[in-house]
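Chemist: Sequence and predicted structure, then a few things I'm wondering about:
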Amino acid sequence: MFHRLKTARTPARPLAAFLLVASGLALSACQTGPALQSIALDQAQGSAENLSSLTAAVNASPSNPEVYNVRGIAYGRSGDNDRAIKDFSTAIQLDANFYQAYANRALVLRQMNRNPEAVADYNRALQINPKYDTAYIGRGNIYRLANRNREALADFQRAIDLNTTDPRAYHNRGLLYQLDGQHRQAIEDFSTAISMDANAPEPYSGRAISYLALGNVEDAADDINRAIQLDGKRAEFWVNQGLVLEARGDKAKAFRSFSHASLLDPNYQPAKDGVSRTRSAAGS
């Protein structure tokens, strides 16, 4: 999530809804989904018209770091990572304590898989403001995707201890609990994430897998169906639905879910495995 305010005394607020799906989804004890780090693009904020007006603001106030930070956010939303990084770097040159700009640059670096540089920027943001929950969540997610789970858990816990209102802290901590087999704790965290943002599909999918691990197939079915209602284009959600249907003993329907996942992502191994397991039940 990009942030634009630079004063350390005022909590940073998002310029607009800019959500990271930065959470790879744990599918089961023996499966792991792809690392999802895509950005939900706000077309209006990244539009050519908006960028033009922001460039006019930069030209009118070239020594103001805030305008570079805001334009960098717009470039990031439009997918122009190089220009985004350049603007965030300029903002930092103008104000070395602009911790939000460090975190914003780290976010873009993550999208480019330049994770060591991203971690360095998150570290710098936290040196400036040790209570900046967004940086703990961003850095923790890099650690989690690198299987540095102990460090990731410490970062998510720190954000939660700071009373973060960002549901990603709870969702990502839930994924770590799930990976460790602590499914009741995972369910509690996924539920908290859902209470903070009922329209984010990832926590429903995560909670479905933990419900399934505990043998609660009906609640698992409700959750994975809700995840698919919210975003039906995610192969891992359809695989998770297939797993729930397998647990119900309905392998024919499970085959259809796995097959749909394969259509969405032909290279997704859990989908291929599910199709292989259930093909005979579908008469294929």
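Modeler: Yep, that arrived.
Chemist: contacts and neighbour counts: CA atoms only from here.
Modeler: Fine.
Chemist: Distance from the chain centre to stretch 89-99, please.
Modeler: Relative to its chain's centre, stretch 89-99 lies at 26 Å (C-alpha atoms, centre = their mean, to the nearest Å).
Chemist: quick one: K6 from P130, how far?
Modeler: Distance of K6 to P130, computed by C-alpha to C-alpha, to the nearest Å: 15 Å.
Chemist: right, I mislabeled it, should have said L245
Modeler: Separation of L245 from P130 (C-alpha to C-alpha) stands at 45 Å.
Chemist: out of those two, which sits in the more crowded spot?
Modeler: Taking other C-alpha atoms under 10 Å, L245 and P130 do not tie; L245 has more neighbours (22 against 14).
Chemist: you'd agree that one is up against V239?
Modeler: No: in this structure L245 lies outside contact range of V239 using C-alpha atoms under 8 Å: 9.7 Å.
Chemist: what sits in contact with each of the two?
Modeler: The contact sets of L245 and V239 do not overlap (C-alpha atoms under 8 Å, 6 or more residues apart in numbering).
Chemist: can you give me the helices for the stretch 51-200 of the chain?
Modeler: Along the stretch 51-200 of the chain, the stretches classed as helices by DSSP state H, counting those that start in this stretch are 65-78, 81-94, 99-111, 115-128, 133-145, 149-161, 167-179, 183-196.
Chemist: hang on, K233 in a strand?
Modeler: No: with DSSP: H, G, I helix; E, B strand; the rest coil as the criterion, K233 is coil rather than part of a strand.
Chemist: about what we covered before: pipe the helices of the stretch 51-200 of the chain into CSV and attach distance to A40 per row.
Modeler: Formatted as CSV, the helices of the stretch 51-200 of the chain follow (distance: least, C-alpha to C-alpha, whole Å):
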stretch, distance to A40
helix 65-78, 8
helix 81-94, 14
helix 99-111, 12
helix 115-128, 19
helix 133-145, 16
helix 149-161, 22
helix 167-179, 14
helix 183-196, 18
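Chemist: alright, now check it against this:
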Amino acid sequence: MCIPISVVTKEAEGENLYNQGLSYYKEGSAFTPEGIDSLKKAIAIFNKVIDANHGFPDAYYMRGIASIQFLHFYSRPFNEEQERLFREALKDFEKVLQLDKDFYIAYAAMGNTYDRYGDFDEAVKYYDKALEKADEIKEKWGEDALAAIYFSRGRAYHRTLKHRSVQDYEKAYEYNPHSDSVLMHISTAYLQAGRWEEAYDMAKKSVKAIEEKERKALWDYRAYLTIAKCHIKFKNYNECVEDLRRGLEIAPFKDPDILLSIGKAYKLMGNMEKAVEYFNEAIKACDELIKHPNPLKPVYTVYNTRGLVLMEMGDYKKAIEDFERTVEIAPENYPHAHTHYKTDGLKNQGIAYTKMGDKDKAQELFAEALNKAERHGLEFAKDEIKEWI
């Protein structure tokens, strides 16, 4: 799950109840029952703090931060409760600024709220407003806070595959070179920009950071998918397989992307028997995820992955059917992770037709994919599609 980083306030002297709320928030997560319970307890405590002291901006801020953890545009369309949380969080951050006009991280929090809601342009406006006071934020909240805001703005740009995301990730890395979120995202952005040496370097650092974490996030395993792409680019196939197996060990479900990548590595090593074994396993994993969807991998992404597996196996007609299904059901305006699947499905159909020898149909699909990428301003996607035209 790709999420912006929220700046957390410090404990307040003499505010024991508020500090207890902070502790619950830090234990919270919207992805586990225990984590959800902690977030709800944090919100309940911040409510009590606000009831006792209407002039305490930190409590409004943290209540808003805790509330938006339940929002993510992947879950659209939102229900009434999620829409309410969106509105109430914005009100909390506005209240913070009414109480303390110098509470500049509240602007970044509003940016995070709009990002999670799916309004990326509006999110960038608020990140811009926060970063107008970068020096003040650094002085009061520290370099990690500044890194979080640069990362979050970069993430908003990355939602629509903008080249500008790289610049913000680099600034985030400058202020916090140890953040696994920064390392994972900058390595992916470098990869998409074709800056392979830098991508490889950052991917190695991101894997190291993930391995050193005691409490891993559900999506941390994807660092191994990124470094695998770099391993393949530099023909380090054995290392590729080893890292992907490590990723498979910590993944919260059997992600067919990992199995596909292992199969590709074996195929490139000339071991077709092992390649086919993993391709077949990937197809089984896709079939299972289509029957029993996982919130970390929406069904339209599964069809796309299965299409890629089938294409590796030379079954282009079936691959095209899966890519067509991807285009049919993927959201028009929202990406997943670092991919806009309606565009990617069209591009992949074009690749399949190219491999079948139907260049005219392929170019027709590449043109359609490019048109969609241009309409949505998907710069990295445009770069990739143009390589096939």
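Modeler: Structure's in. What do you need? All values reported here derive from a predicted model rather than from experimental measurement.
Chemist: rewinding a little: so for H260 of the first structure, which of the helices of the stretch 51-200 of the first structure sits nearest?
Modeler: helix 167-179 (24.4 Å; C-alpha to C-alpha).
Chemist: So for T278 of the first structure, which of the helices of the stretch 51-200 of the first structure sits nearest?
Modeler: It is, among these and with distance given as C-alpha to C-alpha, helix 167-179, at 25.2 Å.
Chemist: State the span of the second structure onto which the closest one is aligned.
Modeler: Helix 167-179 of the first structure corresponds to residues 180-192 in the second structure, going by TM-score structural alignment.
Chemist: hang on, D42 of the first structure in a helix?
Modeler: No: counting by three-state DSSP, D42 of the first structure is located in no helix; its state is coil.
Chemist: That one reaches F18, doesn't it?
Modeler: Yes: contact criterion C-alpha under 8 Å: D42 of the first structure and F18 qualify, at 6.9 Å.
Chemist: Please enumerate the shared neighbours of the two.
Modeler: In contact with both D42 of the first structure and F18: no residue, using C-alpha under 8 Å, 6+ apart.
Chemist: For the aligned partner of S53 of the first structure in the second structure, which non-adjacent residue is spatially closest?
Modeler: Alignment note: S53 of the first structure maps to I45 in the second structure; criterion TM-score structural alignment. Closest residue to I45 of the second structure apart from its sequence neighbours, by C-alpha to C-alpha, 6 or more residues apart in numbering: G21 at 5.5 Å.
Chemist: picking up where we left off before, A59 of the second structure versus the match of S53 of the first structure, what's the distance?
Modeler: For I45 of the second structure, the distance to A59 of the second structure equals 9 Å [C-alpha to C-alpha].
Chemist: Show me which of these two is the more surrounded one.
Modeler: Using other C-alpha under 10 Å, the more surrounded residue of I45 of the second structure and A59 is A59, with 26 against 21.
Chemist: ok, and the closest non-adjacent residue to the more buried one?
Modeler: F46 (5.6 Å).
Chemist: Then V124 of the second structure?
Modeler: R153 (5.9 Å).
Chemist: OK, contacts around that neighbour?
Modeler: P4, G111, A123, V124, Y127, S165, D168.
Chemist: Including neighbour count and distance to H158 of the second structure, could those residues go into a markdown table?
Modeler: Shown next, in a markdown table, are the contacts of R153 of the second structure (neighbours: other C-alpha atoms under 10 Å; distance: C-alpha to C-alpha, whole Å):
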| residue | neighbour count | distance to H158 of the second structure |
| --- | --- | --- |
| P4 | 23 | 11 |
| G111 | 31 | 14 |
| A123 | 25 | 12 |
| V124 | 23 | 11 |
| Y127 | 25 | 14 |
| S165 | 24 | 5 |
| D168 | 23 | 10 |
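Chemist: To what extent is the nearest residue to L264 of the first structure once chain neighbours are set aside buried, counted in neighbours?
Modeler: Distances taken as C-alpha to C-alpha, 6+ apart place A235 nearest to L264 of the first structure, at 5.6 Å, with adjacent residues excluded. A235 of the first structure: 26 surrounding residues under other C-alpha under 10 Å.
Chemist: What is the burial count for the counterpart of K129 of the second structure in the first structure?
Modeler: Matched by TM-score structural alignment, K129 of the second structure corresponds to R124 in the first structure. Residue crowding around R124 of the first structure was assessed by other C-alpha under 10 Å; the count is 19.
Chemist: again with Q269 of the first structure
Modeler: Q269 of the first structure has 17 neighbouring residues, counting by other C-alpha under 10 Å.
Chemist: now E132 of the second structure
Modeler: By the measure other C-alpha under 10 Å, the count of residues near E132 of the second structure is 12.
Chemist: coming back round to it: the match of S53 of the first structure and N19 touch, don't they?
Modeler: No: I45 of the second structure is not in contact with N19 according to C-alpha under 8 Å; the separation is 9.4 Å.
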